[in-house]
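1. Just to be clear, the model below is a prediction. Sequence and coordinates:
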Amino acid sequence: MTNRTIKILIVEDESIVAQDLQSVLEDFGYEVPLLVDSGEEAIEQAIKIKPQLILMDIKLIGKMDGIMAAEKIVEILDIPIIYLTAHGDKNTIERAKISQPFGYIIKPFTKQELNIAVEIALYKHSIDQKLKQNTRWLMMILNSIADGIIVTSGKGFITFVNPAAEKITGWLSTEALNQPISSVFNIIDDNTKNSLDSFLMKIIKSDEETKIPEVTCLINKNAIEIPITCQISSISEYLEMNSVNNFIEEFGGKVIIFRDDTQRRISHEQLKRQAFYDSLTNIPNRVWFTERLNDALERCYRNSKYLFAVLFLDLDGFKMVNDTFGHLIGDKLLIEVANRLMKLLRSIDTVARFGGDEFAILLEDVTDIEEVCRIAQRIHHDLSISFSIENKILCTNASIGIVLSSINSTNVEDLIKNADIAMYQAKSKGKGRYEIFEPSMKNKIKEDVVFG
C-alpha cells in the first residue's frame, strides 16, 4: 500500500491547525479527504469513508471529546487512532488508554515527528491485523478439530474450551472459563478409581510434555465416566510463530488434547475377546490359556515353592449326544459344562475350551497333589449331575489328566501334552476318572501306538 492510497481522517477543532495538518500529510503522499471538528461527525465520517488512520484531537466542538469519539469508533471499526493534543496530564492519558491508541503526540510537534508517528501507527496496525488473522485462523482450527481441547493458565485455571471439549465434559465454555482445571477435567485411574487431580496439576506446572495413564476416565458434569486418551503439552510447542505470542499470553501455558476413547476400547475388547475367548462358550480359548500358563511358569522360576497344576478334560459320551440329538444340542451341552466348571473354580484359576469337547484348567498356587485331586473329584461330582437342555435329560462326565508343575516340564507345550497323556490313561481305564501324569505314561503311549 503506497502513501497515496492511505486515507487519513483529521479530527481537529481548530480549522487552521487542521488545514496545516492536511497540507503536511498530503506532502508526505497521504490522502486527506475530510477535516471534521466534532466527535459526532468524526464517528459518522469514519463509518462512511473508512479511513486507514485517524488523527484525533482530544478537545473538540460539541459534547463529545476526542477520547469519547475514539472509543465509539474502535467499537465499530478496526481503525488505528493517533491523538494529537496539548493535554498531557495523567488523567487525560489514562482515559486515552481505554481506546487503545496507536500513538499520542503532544502539541507542538515537528513535521518529522508527525510522519514517524503515522508510519509507526500504520505498521503496528498491519502487524496487529496479521496477529488477529492468525488468532482467528487458530481459533477456527481449535473449534473445528474433533479432539477436545482445554487450555489452562500456569496456575491451572481454564482459559479456553473448544466445542469438542464442551461435548465430552458436559461444560459449556462460558461455564468453564476461569474454573480450576480439576473442576471441569475431573479424571480418574480407571483401574483403581483414584483421582488424578494432583498428577494433573503437577503436569500443568511442569515444562514437560506428558501422556496421562492409558486407562483413564473423565467424570463429566453429569457424573458419567467416559474413557479418554489424553496428551498435555506446553501451548508454545504448537505456537512457535512470533505473531501469536499475544495469544499465548492471553490463553495460557498448557494445552490438554483429549478424545472420547469409548469406541476404541470397545473395539479393543471385542478384538481381544475374539482372539482370546471361545466364541461358543465365552470362556478363554487355547491362546489365552497358553498365556496364563506361561505366566505361571514364570512365577515358578522366581519362586521354587510356587506350585500349580494343569488339568486336561475330555467329555465322556459327547459324540453320542451329537449323533443322537444333533450339534445344536451338543453345543448347548458344551456351554452348560463350561458354566459348571467356571462356578467350581477360584478367581485366580483359568478354565479354557481347547476345541470340540476338550477343556483345560489351570489351578494356580495349590498346596499339594491332594488339593488338586479334591478339585478333580468335585468336577466329576458336578458333571455327573444330569443336564436338562430343551426338555432333554443329558448325562456326561469327563476323563481328566493331571500334571503338576513339580514334574520336570520346562515349557507350556510339554505341560499340556503331559496332561493330555494322563487324560487318555484315565479314559482307557474306564472314563469318568482322573489320572496323575507320570513319566512312565509316555512309554505306555508309545507301546499303544506300536502294538495297539
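-> Arrived safely, thanks for sending.

2. going forward, measure contacts between C-alpha atoms and count neighbours the same way
-> Noted.

3. Identify the residues contacting N191.
-> For N191, the contact set (C-alpha atoms under 8 Å, 6 or more residues apart in numbering) comprises V215.

4. That one in helix, strand or coil?
-> Look at N191: counting by DSSP: H, G, I helix; E, B strand; the rest coil, its state is coil.

5. distance of it from L341?
-> Here N191 is placed at a distance of 27 Å from L341 (C-alpha to C-alpha, to the nearest Å).

6. And for K72?
-> From K72 to L341 the distance is 82 Å (C-alpha to C-alpha).

7. What of Y277?
-> To L341, Y277 is 15 Å away according to C-alpha to C-alpha.

8. Of these two, give the one with the bigger neighbour count.
-> Y277 (21 against 18; other C-alpha atoms under 10 Å).

9. Below is structure B, check it against A:
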Amino acid sequence: MNNEKILIVEDERIIAIDLQRRLENFGYRVTGVAATGPQAIESVENEPPDIILMDIMLSGDMDGIDTAEIVKERFEIPVMFLTAYSDEKTLQRAKNVEPLGYILKPFKEKELYTSIDIALYKYSVDRQLKWQERWYSAMFSSIEDGIIATDTDGKVRFVNPVAVSILGRGSDELTGNPLGEVLEIYDSRAGRIDFTDLTNIPAEDLPFRFQDTILMNRSGDKIHVDGAFSMILGPRGENEGSVVALHDTSVVKHLSDRISYQASHDILTGLANREAFSMRLNSLVQNTLDVSITHALLYIDLDQFKVVNDTLGHRAGDEMLLQATSIIKSMVRTSDFCARLGGDEFGVILAHISISQAKLISERLLNRLVNHKMVWDDKVFTINSSIGLVKIDTESKDIQAILAAADDACFTAKEEGGNKIKLYDSTANIFQNRRNEMTWISKLNSAIEEDRLVLYYQPIVPLNGKYRTVKNEILLRIVSPEGDLIMPGAFIPAAERYNFMPTIDKAVVKKSLSAISSILREAPEEDMMFSINLSAGTLANEQFLGTIADLVTSSGVPSQYLCFEVTETAAISNMQVTNNFIKEMRNKGYSFSLDDFGSGFSSFNYLKTLPVDYLKIDGTFVSDMDENPIDRSMVEAINNLGHIIGTVTVAEFVRSKEILLLLKDIGVDYAQGYEIAAPSPLTQFSLAAPPLNASEP
C-alpha cells in the first residue's frame, strides 16, 4: 500500500464516516469528507487527492456527475462513483466524465478495496501513457524530419508539423486518409513508390529507405526528400500500422547542385570550365573507335583582350569575354561543347564532324567575332581572335597531346599576326620546332635540380670621370649533361613561352647572391655593382617578386652592390606591378636599370612613370651607329632624354673603338660590349680593369 490519498464525497454523514474508517483500515489516507459539490471542489483545491470516491446523489444544486466533470476539467483527478443509481440515463451521464469505476451500493468491503486498487493502477498506467504521448508528440514536433504514422488500415493517424509543411496540407486534411493518397513520392529509376506494397515486405528487409526522390505536394511543388518506411509490429509480429520519416533535402540538393555547377563551370561566362572540358574531351577520345568518325577541337584566343583589360579595366575585359561567349555559342551547333579554358581562351569540341566542316565553322566564327563591334566608354573595339584547329580521330589517344597541339596551333596563328585559323599539322616544321621547345622545360628543370646553371658576367664601364663604379651584368649559361655550354638564345624563348622564366630567375638570383657574397668577402671596399636580369614572367607574378625581394634582403648583400635590369617591353606590359616592385626595392637602396630602351616609340611616354636609375640604350641602335646616321641620332636623342629625366645612360653592343669614341663624344655615361670585354665565368671574376680602358679608348 502506498498510502494513497482519497477524498470522500458523500452527503450521508454516517455512510461517509463508515467509509472513511474502512479506507483507513486498508491503509489509505482520507484527505477529507465533503457533502456537496462545492465543498468537494474546495477540498480538492486545498489538498489534491489521488482519487475521489463520489456519490452521485449530493445535497445542493450540483450532483456528483456535475462535480466530477468540473474536477476532470480543472484538476484531472480520477473519480470513482459509489451510487445506488443504475438507470440508463444516469449511466450515460456518468460515462461522459470517464470515471475509473462505478460501484453500486451496497457493496462489499473487498470489492471496494479491489476496485480502488485497480482504478489507481489503471490511472497510473494511463497517466504514464499520456506523458509518453506528450513526450513523443513534443519530440516528433521538434525534430526536423517529417513523421507520418498510420493505423492497421494504412490510414494516417498522426502527422507532425514538419510533415504538414512538406505535404502542404493541414493535419485535419491528412488524418484519416490512406497513406498512398496523401504521399506522392517518385524515384528517378523506379517511378512512384507504392507504400501499400511496402506493407508486404519481410520484416528483415525493413526499414525500406529511399534517397534522391521527389515528393509532389498539394501545391504542385517538387521537393527533394530522403526517407524511410517502417512497420509498427505487435508483440506477435502482427501489423499495427506504419511510420514514414521524411527528410527535406531541397536546400542540401540545391547547394550540392550549385557547388557541382561551380566546380564544372566558369562563373563569369556560364560556360564549362577547363576541368569539365577535359572530361568531355577524354570521354570523346575514349569512344572514338570507328575510323570513319572524326571530331575537331577549336582553341580560341582573343587577340585584343589584354589591351582592353589593361587600358579600360577588368569590367571592360569581362564585357568582352561575355560578348565573345555569346557569339561563340550562337555560331556552334547545339550538340557541340563550349568552355572557357582560362583568361581569354575558349575551347569548342565539334563532335562528329569532318575537318573541312570544322574549318568552315571556324571561319564563320572568326568573321563573326571580328565584325562584331564592342563599344565601351565611347571607344569601339573589334574582337579579333586566333584559332587553333585540331582533328580528333582514332589516332588521338592523349587529351593532353590534343590540347597541346591546339595551343600550338593557336599560338602560331597569333604569332603570324592574329585573326586567323591555324590547322595543326604534326609534320610541319613550325610545329616540330614548338615540340622541341616543349622538351626544353624538362631540360631546364633538370639543369636547375642538378646545379648546371653557370653564371657569366660582362663589365659595364664608365666613359667619363663623372662615374667610377664598374658595373657587371650577370649572364646565364647552361652546361648540358655532356658538358657542352648552352647559350641563352637556345632556351630562353621556350622558357618565356611556357612561363618558366620566374623559376629560372629565382635560381639565378639565389646563385648570384651567393657568388656576390663571396666576391665581397675578398674585396669589401671595391667600388663595383652587379646587375641581375628579371624577366617579364617574374614581373607579372607578384608572388615571385615577393620571393625575389625576400631572397635579396635576407642575403646580407648590401643594397649598393645590386642593380636589377628589366626590359622595356616587360616593364610596359606589367606597369603597375613593376612600378610597385621598383619603388619598394629602391626604398631599400637597390638600383634599377631599364634594358633595351628605344625598341618601341611608346617608351618615351612610359619612361616618365618608371623610377629607374639607369637607361640602357637598345643595342640595335648602338651596334651600327658608326655607319648609320639615323641610329646615331637615335642614340643621341635617347641619351639626352635620359639625362633630362635624371637617369644614367648605358650603351650596349659596343663592338668597335669607333663606336666607343662616338658614345663618349655624345656624352653617354657607360658602355658595354665585346670591344670592352667579352662575358667571363663569374667564378673567375677579376677586380682588374677590363682589357680596354674605356675612359681612354
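-> That came through, no problem. Please read these numbers as outputs of a predicted model, since none were measured by experiment.

10. Any chance you could compute the TM-score here?
-> With the length set by TM-score structural alignment, normalised by the length of the first structure, the two chains reach a TM-score of 0.76; 432 aligned residues with a C-alpha RMSD of 4.3 Å.

11. Spell out the residue ranges of the helices in the stretch 1-150 of the first structure.
-> With DSSP state H, counting those that start in this stretch as the criterion, the stretch 1-150 of the first structure has helices at 15-27, 39-49, 66-76, 90-97, 111-144.

12. Also the stretch 201-350 of the first structure?
-> 245-251, 262-276, 286-302, 318-325, 327-344.

13. Next, format these as a markdown table and append distance to T110 of the first structure.
-> Listed next are those as a markdown table, based on distance: least, C-alpha to C-alpha, whole Å:
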| stretch | distance to T110 of the first structure |
| --- | --- |
| helix 245-251 | 33 |
| helix 262-276 | 69 |
| helix 286-302 | 87 |
| helix 318-325 | 109 |
| helix 327-344 | 96 |
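
14. Alignment lookup: N282 of the first structure to the second structure.
-> Residue pairing (TM-score structural alignment): N282 of the first structure is matched to G270 of the second structure.

15. Any idea how many residues pack against that match?
-> G270 of the second structure has 16 neighbouring residues, counting by other C-alpha under 10 Å.

16. do you know how far it is from A495 of the second structure?
-> Applying C-alpha to C-alpha, the value for G270 of the second structure to A495 of the second structure is 33 Å.

17. wait, doesn't T152 of the first structure sit right on G252?
-> Yes - the criterion here is C-alpha atoms under 8 Å, and T152 of the first structure meets it with G252 at 5.4 Å.

18. Could you name every residue contacting both of the two?
-> Residues touching both T152 of the first structure and G252 (C-alpha under 8 Å, 6+ apart): T159.

19. Name the SS class of G347 of the second structure, please.
-> G347 of the second structure is classified as strand under three-state DSSP.

20. Count the residues that sit near it.
-> G347 of the second structure has 27 neighbouring residues, counting by other C-alpha under 10 Å.

21. Without its sequence neighbours, what residue ends up closest to it?
-> Y299 (4.8 Å; C-alpha to C-alpha, 6 or more residues apart in numbering).

22. so what corresponds to that neighbour in the first structure?
-> Counting by TM-score structural alignment, Y299 of the second structure lines up with F312 in the first structure.

23. pretty sure its match contacts I402?
-> Yes - between F312 of the first structure and I402 there is a contact at 6.6 Å, judged by C-alpha under 8 Å.

24. Touching both of those two, which residues are there?
-> Residues touching both F312 of the first structure and I402 by C-alpha under 8 Å, 6+ apart: 419, 423.

25. Does the closest residue to V454 of the second structure other than its chain neighbours belong to a helix, a strand or coil?
-> Of all residues not flanking V454 of the second structure in the chain, R477 sits nearest, at 5.1 Å (C-alpha to C-alpha, 6+ apart). Following three-state DSSP, the label given to R477 of the second structure is strand.

26. what residues are up against R477 of the second structure?
-> R477 of the second structure touches 453-456, 485-488, counting by C-alpha under 8 Å, 6+ apart.

27. Among those residues, which lie within strands?
-> Taking DSSP state E as the definition of strands, those contribute 453-456, 485-486.

28. which among those end up buried?
-> Those of those that meet the buried threshold are 453-456, by 16 or more other C-alpha atoms under 10 Å.

29. Counterpart of I399 of the second structure over in the first structure?
-> Under TM-score structural alignment, I399 of the second structure pairs with V412 in the first structure.

30. Its match reaches F289, doesn't it?
-> No - using C-alpha under 8 Å as the test, V412 of the first structure is too far from F289 to be in contact (9.8 Å).

31. E473 of the second structure: how many residues sit nearby?
-> 19.

32. Now for the nearest residue to it once chain neighbours are set aside, which secondary structure element holds it?
-> For E473 of the second structure, ignoring the flanking residues on the chain, the nearest one in space by C-alpha to C-alpha, 6+ apart is S531 at 4.5 Å. When elements are assigned from DSSP states H and E, S531 of the second structure belongs to strand 528-534.
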